[in-house]
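>>> pasted the sequence and its predicted model underneath.
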Amino acid sequence: MRWKFRPEPPKETIERLVNELSVSTIIAKLLAQRGIETYQQAKDFFRPGWDQLHDPFLMKDMDKAVDRVDTALKKGENILVYGDYDVDGTSSVAMMFDYLSSRSEQIATYIPDRYTEGYGVSLAGIDYASDNEFSLIIALDCGIKAIEQVKYAEDQGIDFIICDHHLPGNQLPDAVAVLDPKRGDCDYPYKELCGCGVGFKLIQALEQREERPKSHLSPYLDLVATAIGADIVPLTGENRNLMALGIQQIMNNPRPGIKAVQIKAGRTVSSVSDVVFLLAPRINAAGRMKHGNEAVRLLTSTDMDAALQCAEEIEQFNKDRKETDKEISLQALDQIEELGEQQRATTVVFDPNWHKGVIGIVASRLIETYYRPTVVFTQSGDKLAASVRSVKGFDVHHALEQCADLMVQFGGHKYAAGLTLDPKNYQAFKERFEKVVSESITEESMEPELLIDELIHLGDISPKFYRILKQFAPFGPSNGRPVFVSDNLRLNNPARQVGADRSHLKLSVRQTNSDPIEGIGFGLGDKLELASSETGFQAVFSLDENHWNGQTSLQLKFKDIKAL
C-alpha cells in the first residue's frame, strides 16, 4: 500500500484552534484537516444535533412537493411510495410509508423486482399504479433519469414527486417536483444526502409546514442512519448530524424490525461500523436473494413477533448471499487468470449464470485482488446487466459516459454504477472501457492508498487524548477514524501470529521514552519477521479500545508495517 499524508493545514489555523479550544496541536491539526477552522465550527462538530439540520425549503422544488402531498392527503388520494430494492431504497420506502400512513390510510408501497424490472422506475410499476387508481407516485432513491417513465405516468393521469440523489442527466423528468440536491439549479447547502436523506427532508418540510416540533421526526432516524451507512455517502455536514441522531435512535428506541435484526444477529448496534456491517448487509440481502418487499415488510413491522419472523428469514437470506458471492468471486478470479487479463487497467467479467443480486459485492471483492475499475456482468432476460465499482480517485461514471452508445442504460455515482447492454455489444464495451480507463487513470489510482493524518509519538497517546478522538465520531467516509504513523518502533515482547489461520499479528510495542502499548494487525500475519527486526520498524495505525475480562485498555489497530 502507498502511504500518503493528508495535506498540511495552514499553521495559523492550527494555532488559532489550539488557543481557542485549549487542545493539543495534534487535535487542532486533525480538526483543521476535517475543515474545522473556528470555535463555532468545532462546537458544531463535537455536538451534532437537530439545530444543525438545514431548512428543507432551501431545496429546489420543495415547496411544490409539499403542496402536492398536502393536496393528496386532504383529498384522500391514493399515494404509491416507490423505491429501489437496495438498503437506501427500501429504507426510504419504509420511512415515507410510515410517515404518510400516520396521516392517511390511502398509502401503499412498490419495490421493483431486481430481475424482471431492473433498477429505477419501471413501466410495470406505473401500470400497477394505474390499475389500482393511484394518482401520485413518490419515487425515492431513483427517478432522476426517468424521463420517459414520468411522461408515461402523466399520460395516465398520475403525478410524480422524485426524491433522488443520483447525478441528473442533461434533462430532468417533467415531474411535479424533482428533489435532488445535485441538480445544477439547486442551491441546497449540502449536496451529499442519500436517497433516504432527501426523503427525510420532504418529511421534515411537511412537518415544518404543520408547525410540529422536530422531535416528531425521531422515529424515522433509525432508517435514515441505516441508509446513510449502507450507501457509503460522505459522513460530513448534514449526513454526520443525521447519522449521530440516528445511532442514538437505534440504541435507545429502534423500530421493531431493526431491533429484531439485532436480536437474530446476536449483536447490538452502537456505531457506524455496526450499521454498515450488521444492519445494512442483512437488509440488503432481502432484495438480493428474494425481493426488496421483504425488507420493507421487516422495516414497517409494528408487531415484534412478526418482525422477529421477518428477521429470521432475512438472516437466512444473508447467509445464502455470503455463500453465493464467495463462490462467484472465485469463479471470476479464475476467469481473469484463464483469459490472461491480470495486467489490464480494468476488470470486466461475465457469466450468464451469476446471481444478479450479488454481482455488486463480487465487483468489490475483485478490487481487493486486482485494484482497478471493475465491471461484473450477468444475464438478465435478453440483456446483460452489470454492477460497476471503481477505485479511489477515478470517476467511473465519467468513463461510462464515454461508452454510452454501447449501453441500453446506465446510472450511478463517481465510484459505483449499474448498466445494461445488448449481448452483442459486450466485447465492444469491454474493449472501449479498457481503452477509456487506461488512457485516463493515473498510476496513483492503480495502487491502494493508506491516508495518514499525522506522525505521532506513542508518548502522546493517553486516555484523555483518546476521549477527545472518540468525539470525532460518528466515523465514516470523509470523516474517517484518525490514522497515525510512528517511526522507530520496537517490540516490547515477541510478536506472534494469531487467529485460526495465523493471519493476524499480535504486538506489544514501545518507543524511546514511551510506555509499551498492545496492538493487533488484522491480516498482517505475514509481517511477523519484519516486525521482529532488531533495527525496528514503522507502522500505520488507528486507536481503539480493547475489552477483555472486564478490563478496558487502549490498543493500536495496525493497518500496515514497513521496515525503517
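Structure received. Numbering: from 1, shown residues only.

>>> CA only for contacts and neighbour counts going forward, please
Noted.

>>> helix or strand: which one has the nearest residue to H397 once chain neighbours are set aside?
In this structure, H397 finds its nearest non-sequential neighbour in K414, 5.1 Å apart by CA to CA, 6 or more residues apart in numbering. If you go by DSSP states H and E, K414 is not part of any helix or strand.

>>> from H457, how far off is the closest residue to F475 other than its chain neighbours?
Nearest non-adjacent residue to F475, counting by CA to CA, 6+ apart: R481, 5.7 Å away. Distance from R481 to H457, counting by CA to CA, to the nearest Å: 18 Å.

>>> ok, now which ones touch the most centrally placed residue in the chain?
For the chain, the residue nearest the mean C-alpha position is I232 (1.8 Å; CA atoms, centre = their mean). By CA atoms under 8 Å, 6 or more residues apart in numbering, the residues touching I232 are 476-477.

>>> then this one, side by side with the first:
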Amino acid sequence: MTARSAPTAIVEAVLDRLYAARGVGDRAAETRGLAALAVPDTLSGLEQATGALAEAIARGERILVIGDYDADGATGTALAVRGLRRLGARDVHYLIPDRAREGYGLSAAIVARAATLEPQWILTVDNGINSLEGARAACDRGLRLIITDHHLPGPTLPEAVAIVNPNQPADRFPSKALAGVGVVLYVLIALRRRLAADHVSLADLLDLVALGTIADCVPLDANNRVLVREGLRRMNAGRACAGIEALLLVSGRRPGRIYAQDLGFQIGPRLNAAGRLADMSVGVRCLLTDDRAEALALARELDALNRERREREAQMQAEASAHLAVAVEADTLSAGICLMEPHWHPGVVGILAGRLKDAYKRPAIVFAPADDGSLRGSGRSVPTLNLRDTLAAIGERHAGLIRQFGGHAAAAGLTVAEDDYPRFAAAFADEVERRIGRGPFVDARGDGVLQVEELTLALASAIRAGGPWGNGFPEPLFEGVFGVVEAAVVKEAHLRLRLAMDGRDEPLKAVAFRCKQAPPIGSSIAVRYYLGVDDFGGRETLCLYVAEWSAVSPGP
C-alpha cells in the first residue's frame, strides 16, 4: 500500500464499519439509484386510486388537492399538482387548512371551504387516514374522495373511493416509512403506467420528495435513502425546481455542496415556518412557480417568517425551562412532560416539544390555545416510547379526555378541552411511567472511538457525503476523552472549544450548540460528538459537533 493510498484505505475501513453497524453489509448497494426502488405493485389502494384519477383526467373533472401545513404536506401538494398536470389533468387546484381555524387534515371545516371551489374530486396528501368526520362531510356533499397518507390508521378507516397508505391493515408494501410526499410519488408512478405515459418524466420531481422526506423525519430505510439520494443528486446538478433553488440561495447553500442535513436544518425549517406562523400556501406557491424572480421573493418571505419563528421559539423555551427548573431542582420532574401557556403560539409548540425532549430526555407535549377554545398539543417522544400508542391507551383509560389525536411513534398531535388539561397532564405522566419508567432516556448508541489517524477532514467529508443520515439511519456518533485547551460560551448560546487529543499535534475545533456551560481549561472531558466539516468563510476545516460532554475525574 502506498503512502498516498493509506488515508483512503483508512476512510473506507471506517465507512465499512459504520454502514455494517446500520445493517448495510455492501456499501455498493447504496449506489444503485432508482433501480433499487420498491415497485408500487403491492401498495394497497393504488388500483382504485389510479382508476379514479384516470377517469377524472379523461373527463376533465376538477381535482382539488388538500395538503397539510408542514413541509411534507407542502412538498407532497406541490408534487401532486405538478405530477397530475404533467399526466394530463387540466383542472387541478390545491388547498391547505388554516392551522388555527380549521386544524389538521380533512376536517369538516376544510371540506366546507373546499366545496366553494366546486371540485368533483378531493385528493388528500399527508392526511385523511383518521378523518372520519371530514370524509363523511365530503360524501354528504357529493365529493369523491381519494386519500393518500402515511400516518398510522385508527380502528376504523374513513369512507373514500380509494385509500393509499402503506400503513393501512393488510398492506404488503415493503417500505412502511414513506413520507406523505413519497406516497404521492408512488401514486403518480402507478398513474403514469395506467395511462401508458412512459414519456412523462417524474424523476426531475425527486427534489420535492427528498425535501419532504428529510423534513418529516421519517425513518430512512433503504427505499427512502434512494429517494433522498436521487433528489439531492438533482439539486447538486442544479436541476431543482425554482422554489427549492431560491430556498437554497436564501439559506446560503449552493448546488454541488448540498447534503441531507441542509434539507433538515436549513430548507425544511424555512418552508415549515409558513405553516407555523402564517399560511403554508406561501410555501406551496414557492414550490410550484417556475418564475425564478417570484420564487426568490417567496423564499425571502419564508426566510423572514423563519427568523420570527426562531424568536418566538427562544422566548417560549426560556419560559418552559423556567417552569421545569423547579421540578428538576426538587427531583419531581414527571416521566412525561406537559406544558401549556395561553400566550404560546400553536405553530411553535411542536418545535418546543422537540427541544424539551432533547434537553430532558423524556417525552414532551406542549399545548397552546386554538381558536375554538380547545387546546391543541404537539408531542415528541424518545425512541423507547411509541407516542401514538400512548395517546391511544390514555384515550381508552379516560374516555372523552382526548378529543382527537393522530401521528407516529416519535411525534403526534392532539386536541383536549382547556378544562381537561390538568387531568390529561397527569394521565400522560402516569402512562409514560407505566410504559418506560420515570427516569430519563439513556441513549446508548454510538460508533465508538476514532483513532488519531482516523480523525481527519477526509473522513468527515466522506461521512457528510454518505448516508443520507437521519431517523432510522443515524449519523455516526463517536466518543472520546479530550483535554480542554480553550472554552468559551458565544452569544450566550453556544459553547466553542479547542480540544487536545493524545498523539495529535494540533487541537481540534469543537462546538456544542445550545450549551451555556463551559468546562474548565486544562480539565479533561468525555465527549460524544458528530464528525463534521465547518465550511464557514468558504474554507473547509474539521470540526467536532458535540452532542454531550461530561467532566472526567482526574486519576489517582
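Received the coordinates, thanks. Small disclaimer: the values here were computed from a predicted structure and weren't measured.

>>> after superposition, what is the TM-score?
Scored against TM-score structural alignment, normalised by the length of the second structure, the superposed chains reach a TM-score of 0.88; 532 aligned residues with a CA RMSD of 2.8 Å.

>>> before we move on, the earlier item: F394 is in contact with the residue nearest to H397 of the first structure, correct?
Yes - between K414 of the first structure and F394 there is a contact at 7.5 Å, judged by CA atoms under 8 Å.

>>> quick one: secondary structure of the residue nearest to F475 of the first structure?
Under DSSP: H, G, I helix; E, B strand; the rest coil, R481 of the first structure falls in the coil class.

>>> in the second structure, what sits opposite it in the alignment?
The alignment partner of R481 of the first structure in the second structure, by TM-score structural alignment, is E475.

>>> ok, now G120 of the first structure?
So, by TM-score structural alignment, G120 of the first structure is matched to G105.

>>> remind me what the longest strand belonging to the second structure packs against, helices and strands.
Looking across the second structure with DSSP state E, the single longest strand is strand 478-490. Under the contact criterion of 3 or more CA pairs under 8 Å, 6 or more residues apart in numbering; DSSP states H and E, strand 478-490 of the second structure touches strand 494-500, strand 524-534.

>>> in it, what counts as buried?
Neighbour counts over strand 478-490 of the second structure (16 or more other CA atoms under 10 Å) mark 478-479, 481-489 as buried.

>>> same check, this time on stretch 533-552 of the first structure
Neighbour-count burial for stretch 533-552 of the first structure [16+ other CA under 10 Å]: 536-544.

>>> how far does it sit from its chain's centre?
28 Å (CA atoms, centre = their mean, to the nearest Å).

>>> what do you get for stretch 106-117 of the second structure?
For stretch 106-117 of the second structure, the distance to the chain centre is 27 Å (CA atoms, centre = their mean).

>>> just the strands from the stretch 151-300 of the first structure, written as ranges.
Ranges of strands within the stretch 151-300 of the first structure are 159-163, 177-179, based on DSSP state E, counting those that start in this stretch.

>>> wait, which of those is closest to A72 of the first structure?
strand 159-163 (10.4 Å; CA to CA).

>>> which bit of the second structure covers the closest one?
The aligned range for strand 159-163 of the first structure is 144-148, by TM-score structural alignment.

>>> the matching stretch vs the first structure, mean deviation?
In the superposition against the first structure, stretch 144-148 of the second structure averages 1.2 Å from its aligned positions (mean CA distance after the TM-score superposition for the first structure).

>>> contacts for that stretch?
49, 120-129, 135, 138-139, 160-165, 180, 183-184.

>>> then stretch 35-47 of the second structure?
With CA under 8 Å, 6+ apart, stretch 35-47 of the second structure has contacts from 162-166, 171-175, 186-187, 189-190, 223, 226-227.

>>> return the set of buried residues in the match of strand 159-163 of the first structure.
144-148.

>>> before we move on, what about stretch 38-54 of the second structure?
38, 40, 43-47, 49-54.
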